[in-house]
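Visitor: sequence-free structure coming up:
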C-alpha cells in the first residue's frame, strides 16, 4: 500500500467556542491533564523550532517542565544548537503532538532565559544520573563514539560518587512567552476544529476560529 493511501477518520472529540477559556493557559492545562490521565506516551513532550543566522529552521523534542500564565518552560545545555540559536534570535515556536487524542497545540512566542536560582532549583531536583549526564555531554558537539561518551559518564560518576555536583554554568532553562496559541482538535471528514488565541496590547487574549 502506498503511504498516500493511508488515511482514517478523526472522531475522538470536538472543540467549540463554548469550550474556550479566557486565557489559553487554562485550556492548555486542561488538555495536558487529560493527556496525562489518558496515559499517552510522553504527554509533556514538545517540539521546539528555532532558526539559525542563515534562516535555516531546526527542530527537536524537549520536555515541558513548567507551565503558568508566564509561559512554557524547558531546560537544555546552553552550548546546544537551540540555545545558541535562541541567543541570536529569541523568536520560537513549539508544538505539542497529542495525536493519540487527535489533538495538537501550537505556540509562537519569545524565549527568555531563566534566572540562575531557577536553573539551580530545577537542576538539583533531577536524579543524580541526569545531573551527571549533563556534565558528561557537551550537547550538540561531535564525538567519535558512544564508548567515549559512556566513559566520560563513568568518570563523572566516580568523581562525584560521594559528593554533590556543583551548579552548572553551562546548563539552564528558557521560558517561552507566547503571543499566539492554537488548539487543534481532529474532526470527521477533515473538518477539524481550530481556535487561535492572540495576545492583545493590554495583555488580554482574543480568539478566532480557523478553517481546517
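Guide: That came in fine, so what should we check first? Since the structure is predicted, the reported quantities are computational estimates derived from the model, not experimental observations.
Visitor: can we go C-alpha only for contacts and neighbour counts from here?
Guide: Noted.
Visitor: where along the chain do the strands fall?
Guide: 45-51, 57-63, 66-68, 71-77, 91-96, 103-113, 171-185, 193-199, 205-210 (DSSP state E).
Visitor: of the ones you listed, which is nearest residue 160?
Guide: Smallest distance to residue 160 across the strands of the chain (C-alpha to C-alpha): 17.9 Å, for strand 171-185.
Visitor: here comes the other one, which I'd like you to weigh against the first:
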C-alpha cells in the first residue's frame, strides 16, 4: 500500500511546481525544462511537440517560437494550450492547461538576445515548419546572416519570433506508485482562488 504521509499536499500549486522543478533540475540527465505543448486548430484538430520552458512565475509559463510555424499559427488561431512535464528520474508529471497570450516585444527582445549568437542566427535563418528544398539552402542562410551580423554580436529579432505565456486554469500533479496506486492532485482556478482535490489514479 502507499505511504499516506507522502500524499501530494494541498498547497500553492506554483510553490509545488517550483519544488518539483528544482528537484528535476538536479535529477534529470537532460533538459529538465522540456515540456510537451499541445495545441489545436480552430476546428479542434490537435497537435503536440516538445518545447522548452523559458520562464515561469505566478503569471504563467513562457515558451518562445516562430509565430509563422505550425505551432505559432495554431496558437494565434486558437490561443489555448496544455503543457506536460514528465520527469522519469522522479517518476512524476505535471499537467497544466489554460489560455495563451503573447509576451511583450521587450520580453521577446530580451530573451532573444540572451541566447548565444549562433542560436539567434539559426532562428533568424529558419522558415520554421515550411518545406525546405535541401539542407544546403538553410545552411547558406545561416552563413549569410552570421557574416552580416558577426561584428554587431547579435541579430535583430525577427518580428515573427516571439513568446507566449500560458496562464494556468488547471494544474495536476502526479506521482507514480507501485501497483499503479498512483497519487494525483488537481488544482483548479476559480476567480483568484485555487481549489484542490485528490483524484483517483
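Guide: Okay, I see it. No experiment lies behind these values; they were computed from the predicted model shown.
Visitor: one step back: same list, the strands of structure 1, but as CSV with distance to residue 39 of structure 1 please.
Guide: Shown next, in CSV, are these (distance: least, C-alpha to C-alpha, whole Å):
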stretch, distance to residue 39 of structure 1
strand 45-51, 13
strand 57-63, 16
strand 66-68, 19
strand 71-77, 21
strand 91-96, 15
strand 103-113, 14
strand 171-185, 18
strand 193-199, 23
strand 205-210, 29
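Visitor: next one: the residue nearest the centre of structure 1 from residue 104 of structure 1, what distance?
Guide: For structure 1, the residue nearest the mean C-alpha position is residue 46 (3.6 Å; C-alpha atoms, centre = their mean). As defined by C-alpha to C-alpha, to the nearest Å, residue 46 of structure 1 lies at a distance of 10 Å from residue 104 of structure 1.
Visitor: residue 36 of structure 2 -> structure 1?
Guide: Under the alignment defined by TM-score structural alignment, residue 36 of structure 2 is paired with residue 47 of structure 1.
Visitor: which residues are common contacts for residue 46 and residue 104 of structure 1?
Guide: Common neighbours of residue 46 of structure 1 and residue 104 (criterion: C-alpha atoms under 8 Å, 6 or more residues apart in numbering): 95-97.
Visitor: which of these has the most neighbours?
Guide: residue 96 (20 neighbours; other C-alpha atoms under 10 Å).
Visitor: want to try CSV for the shared contacts of residue 46 and residue 104 of structure 1, with distance to residue 70 of structure 1 as columns?
Guide: Formatted as CSV, these follow (distance: C-alpha to C-alpha, whole Å):
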residue, distance to residue 70 of structure 1
95, 17
96, 18
97, 22
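Visitor: how about the residue nearest to the centre of structure 1, nearest residue that isn't a chain neighbour?
Guide: Computed as C-alpha to C-alpha, 6 or more residues apart in numbering, the closest residue to residue 46 of structure 1 that is not its neighbour in sequence is residue 96, at 4.7 Å.
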